[in-house]
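>>> What follows is a predicted protein model with its sequence.
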Amino acid sequence: MASMLSRALVNYPNRFDPAALGELPERLQSTVKRRNNVLGPGYALNYREPVEFVSGRGAHLFDPDGNDYLDAYNNVPCVGHAHPHVVEAVSRQMAAVNTNTRYVQESLVDYAERLLATMPEALSKVSFACSGSEANDLAMRVARFHTGGEGIIVTRWAYHGLTREVASFSPTLGAGSPLGPNVRVIDAPDPRLVPPGSSLPDYMRSQVRGAINDLERHGYRLAALITDCAHSSDGIFTDPVGYLRDMVEEVHAAGGVYIADEVQSGFARLGESMWGFSRHGVLPDIVTMGKPMGNGMPMSGVVFRPEVCDEFGQNVRYFNTFAGSSIAVAAGAAVLDVFEAENVQQRVLDNGRALRAGLEEITRESPYVAQVRGSGLYVGVELVKDRESLEPDRVRADHVINDMRERRILISGTGEAVNVLKIRPPLAFDSADVTRFLETFAEIAEMRL
């Protein structure tokens, strides 16, 4: 069991080594020891030297000594840490009442209508949950009920959640969390994997077709293809636009549904559109969302084409005590207010372009950077031992991540080899934050890249 845990943690990105506990400052060491004494299994801290935060604002976090850290990692507070409009809306509702969906709430209906208005018209029903894991769990239940199938297709290193069901189709959890026998994995849309003479859309279609054939050979009818449109855990692959259409056509031809997991790529994270799937011109059958919905409040959602979910709703009871509660709805509505008032999507476009352009310029001559890729404010920098072999360099990536943390900028790592720098700030990230990030990254690049 211990060796299984060790293997599972090998791929935990940017993990604090408990063996280094004695090297931490005395106060921090004491808190971490107390934490280890009371928390259950599986917890881990980030960075070579963990950091404690006591407050935040926008894309900035502050430690107990008042030091300002630039947050280029946390997507949950999408409109910014402690955004005053969200704080006020939640506080006001908490002081009034907190009820659930068994009671009439006009605010719930208003919010559902506003949320659905950001989607294609055909996606017209929404159910609420408390986490992305719950949302994906419900989405797959509905997909199975609607199709009569059990087969699931995911990308090779995808993450979709932590419930037992969703963990069974989340390969990134590692060998200690085995995939279900009804799950097949395909490559992420990395153009470098395409055979000569083929195209990325054709390659992705052929992989889906092959997975469907193998599922059927083992007695599994297809239920769903589920993808994160940023392919966050696979190493961040957002382009080229359009490859997804062929995959969805193949899924529909086999009687399955397409689930767009927008927990990472939604809420304008990728810049050009509110939702990641919209960039590819596809209409999902089901859309799931989570973390950013409430800017830190535990809320998530599942949006359906009604013909996919109606029969499920007539035959299966779904109730979630805290999902769609008055306080969660107040937070969600406040987030949409901020998107409108601050033109968040345009800010993401402008600052995302500046960030990627700066990173490309800094790393252009580096023999250790294979690619800078991404869209909007989701950027990956792939580090390798050399550009010829493209052999992943996790050690170098780990050094860069911790060098940035020492200079009070937070990023992390992703990809199967954890060699891709993951840059995913709150959408409050502004032009001054971009400048600070690039100036610091350039300093580290001189040493490491």
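Alright, I've got the coordinates.
>>> Could you use CA atoms for every contact and neighbour count after this?
OK.
>>> in this structure, which residue is closest to the centre?
residue 264 (2.8 Å; C-alpha atoms, centre = their mean).
>>> so who does it touch?
With contacts defined as C-alpha atoms under 8 Å, 6 or more residues apart in numbering, residue 264 is in contact with 75, 228-230, 232, 289, 291.
>>> Also residue 355?
Here residue 355 is in contact with 434, 438 (C-alpha under 8 Å, 6+ apart).
>>> Can you point out the helix or strand that includes it?
helix 344-363 (DSSP states H and E).
>>> can you check residue 43 too?
Residue 43 belongs to no helix or strand, assigned by DSSP H and E.
>>> residues near it, how many?
Neighbours of residue 43 under the rule other C-alpha atoms under 10 Å: 9.
>>> what's around residue 307, how many residues?
13.
>>> Counting neighbours, what do you get for residue 208?
Residue 208 has 26 nearby residues by other C-alpha under 10 Å.
>>> which residue sits closest to it, ignoring its sequence neighbours?
residue 247 (6.4 Å; C-alpha to C-alpha, 6 or more residues apart in numbering).
>>> next one: residue 284
residue 258 is the one closest to residue 284 (C-alpha to C-alpha, 6+ apart), at 5.4 Å.
>>> so how far is residue 153 from residue 10?
Noted for residue 10: a distance of 25 Å to residue 153, by C-alpha to C-alpha, to the nearest Å.
>>> Between those two, point out the one with more neighbours.
Neighbour comparison, residue 10 and residue 153: the larger count goes to residue 153, with 24 against 13 (by other C-alpha under 10 Å).
>>> contact partners of whatever helix or strand that one lives in?
Using DSSP H and E, the element containing residue 153 is strand 151-155. Residues outside strand 151-155 that contact it (C-alpha under 8 Å, 6+ apart): 169-170, 182-188, 208, 211-212, 215, 220-227, 234.
>>> here comes the other one, which I'd like you to weigh against the first:
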Amino acid sequence: MDGSFLTKSQTLDLRRKYVGPSCTLFFKSDPMKIVRAAGQYMYDEEGHTYLDCINNVCHVGHCHPTVVEAASAQMKKLNTNSRFLHDNLVILAQKLISTMPPSLCMIYFTNSGSESNDLALRLARHHTKATEIISLDRAYHGHVTSLIDISTYKLNNMTDGVHKKPDFVHIAECPDTYRGKFRDVDHKHEDLGKLYASDVDDIISKVHSNNKKICCFIAESMQSCGGQVIYPQGYLSKVFKSVKAAGGVNIADEVQTGYGRVGNHMWAFENQDVVPDIVTIGKPMGNGHPVAAVITTKEIAASFGACGVEYFNTYGGNPVSCAVALAVLEVLKEEQLMENACRVGDAMRSKLTGLKEKYPRIIGDVRGVGMFWGIDMVKDEITREPATDDAAFVLKRLKDQFVLMSRDGPFENILKFKPPMCFNLENVDTVIELLDKVFNELATIRESTSAREIRSTSFDESLEVLEPPSKQIRLNGLDTSASDLEVTSVTPQLVSQKVC
């Protein structure tokens, strides 16, 4: 049907045989074989259409024709390294820097968010000549060694004792006002930013008492893998001021949160009224193509330039990658996707709040902005005990109804919503209607079954299958027939995944 040569079982067998076991899959008990995608929809090998609420990488929509054409056209002409002059690189640099505060005016191109964050740490060290790094609890900044060092999202789950947090890394409290150290039920909202920022102040004082100096503070502008955490207002401004006063630099990791996802701004750090010293970008920049960047000040770039060695990245800033990134910026503007993120965000806020009021014993908190939302699932609305198994149940039932969502956070109880930016209001209605039905089903199960039995109970098969949004779906200028989709039964089974 899709032109692939292998059956799903053959593909899975080969993956198990040749791909390292730590490379995980979504829905591990029943992994999906996706063979094509367009816009906010993905298609499996049997032709079933899935609404994608997961992929923040394909930022302007899967396989957007403008992006695909830009890559193809440039690849037919030239692809080489950045030691040759090429217009694509400098035009892209100019366009990206034009979206930043004036002080952020120098750029380095890389291939991934991990590369960008690793380079950001190098820049900070060469500029400050200091060693001590402050990162947030639950943070994830990348997969290379230097970033695992500062990412407790990964470090806290390592069991072989090989990789441990270095002494020069200091972990500050995650400013989660719902289930963090300082909670919204215990403190005034206007005090929460100050309370969490004081933890960073304490770390700085301790570092200084040991006759050491602060190199940098690094944080996502909103924490993603840590549980879709929106920081209390004023938090980053207070932290940035303290770090600056201590001689350090502030790094804003916008790899997952930037590029207009918040809707009202291009970069999520703008919602906290701060100006970082270094900004890292990645995932959405190439709409699935590997391209990323680091943007910093002239002063920090000069310090790095004076270190004695050149910076060279074989593929960073190559003509094809830059053509792709330019096309993404074009689509983001021409299709007014930031404005769309505002509309979708307003709808999500209203409708998720309604679900929380309807199911207070299941939904403890909803938080987000634009196309970045989290649903904190609980077993008890008073104790806020995380409902990990129930979150897995919800994901499985959504998948049964052809909607893909993921979960995350330290207890894997946060439902994550980070779809392509072309996600529309009709899609919101589809997701909310299904969530309503699944939460209702979960409420019924809770009433009739003990927590232990939830893992083995038969699921209520009365949950109706919704038809795709239309029989003829228009995706990024392409007409895709959905009239002959066949619904297949899927054996209900709880799933577990922790993939960033």
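In hand now; what should we look at? All values reported here derive from a predicted model rather than from experimental measurement.
>>> What is the burial count for residue 61 of the second structure?
28.
>>> how about it, what's its match in the first structure?
Alignment note (TM-score structural alignment): residue 61 of the second structure maps to residue 80 of the first structure.
>>> now residue 14 of the second structure
Per TM-score structural alignment, residue 14 of the second structure is aligned with residue 34.
>>> what do you get for residue 131 of the second structure?
For residue 131 of the second structure, the residue aligned by TM-score structural alignment is residue 150.
>>> how about that match, what does it touch?
144, 182, 220-223.
>>> now swap in residue 182 of the first structure and tell me
Here residue 182 of the first structure is in contact with 150-152, 215, 220 (C-alpha under 8 Å, 6+ apart).
>>> Find me the equivalent region of stretch 292-301 of the first structure in the second structure.
The alignment places stretch 292-301 of the first structure over residues 284-293 of the second structure (TM-score structural alignment).
>>> contacting residues around the strand or helix carrying residue 66 of the second structure?
For residue 66 of the second structure, the host element (DSSP H and E) is helix 65-77. Outside of helix 65-77 of the second structure, the residues within contact range by C-alpha under 8 Å, 6+ apart are 287, 319-321, 323-324, 327-328, 331, 476-477.
>>> re the thing from before, now check the second structure for the residue matching the residue nearest to the centre of the first structure.
Checking TM-score structural alignment: residue 264 of the first structure goes with residue 256.
>>> just residue 311 of the first structure next, same as before
Match for residue 311 of the first structure (TM-score structural alignment): residue 303.
>>> Quick check: buried residues in the host helix or strand of its match?
In this assignment (DSSP H and E), residue 303 of the second structure forms part of helix 298-305. Neighbour counts over helix 298-305 of the second structure (16 or more other C-alpha atoms under 10 Å) mark 300-301, 303-304 as buried.
>>> Kindly state which residue of the second structure is aligned to residue 419 of the first structure.
Under TM-score structural alignment, residue 419 of the first structure pairs with residue 413 in the second structure.
>>> same deal with residue 361 of the first structure?
By TM-score structural alignment, residue 361 of the first structure lines up with residue 354.
>>> How many residues are close by that match?
Residue 354 of the second structure has 14 nearby residues by other C-alpha under 10 Å.
>>> swap in residue 334 of the first structure?
The burial count for residue 334 of the first structure: 25, using other C-alpha under 10 Å.
>>> for it, helix, strand, or coil?
Following DSSP: H, G, I helix; E, B strand; the rest coil, we place residue 334 of the first structure in the helix state.
>>> Just list the residues touching the aligned partner of it in the second structure, thanks.
Aligned counterpart of residue 334 of the first structure in the second structure: residue 327 (TM-score structural alignment). Neighbouring residues of residue 327 of the second structure by C-alpha under 8 Å, 6+ apart: 66-67, 70.
>>> returning to that earlier point: if we only consider the contacts of helix 65-77 of the second structure, which is nearest to residue 196 of the second structure?
residue 287 (34.5 Å; C-alpha to C-alpha).
>>> what's near enough to touch that closest one?
Residue 287 of the second structure neighbours (C-alpha under 8 Å, 6+ apart): 57-62, 67, 324-325, 328.
>>> Of these - the most surrounded one?
Going by other C-alpha under 10 Å, residue 60 tops these with 30 neighbours.
>>> show me what contacts that one?
39, 287, 328, 331-332, 337, 420-422.
>>> 10 Å instead, please
39-40, 67, 284-288, 327-332, 335, 337, 419-423, 476 (C-alpha atoms under 10 Å, 6 or more residues apart in numbering).
>>> That one and residue 232 of the second structure, how far apart?
29 Å.
>>> tally of neighbours for residue 109 of the second structure?
Count around residue 109 of the second structure with other C-alpha under 10 Å applied: 26.
>>> if I pick it, what's in contact with it?
82, 89, 93, 115-116, 119, 281-282, 291-295, 312-313, 315-318, 321-322.
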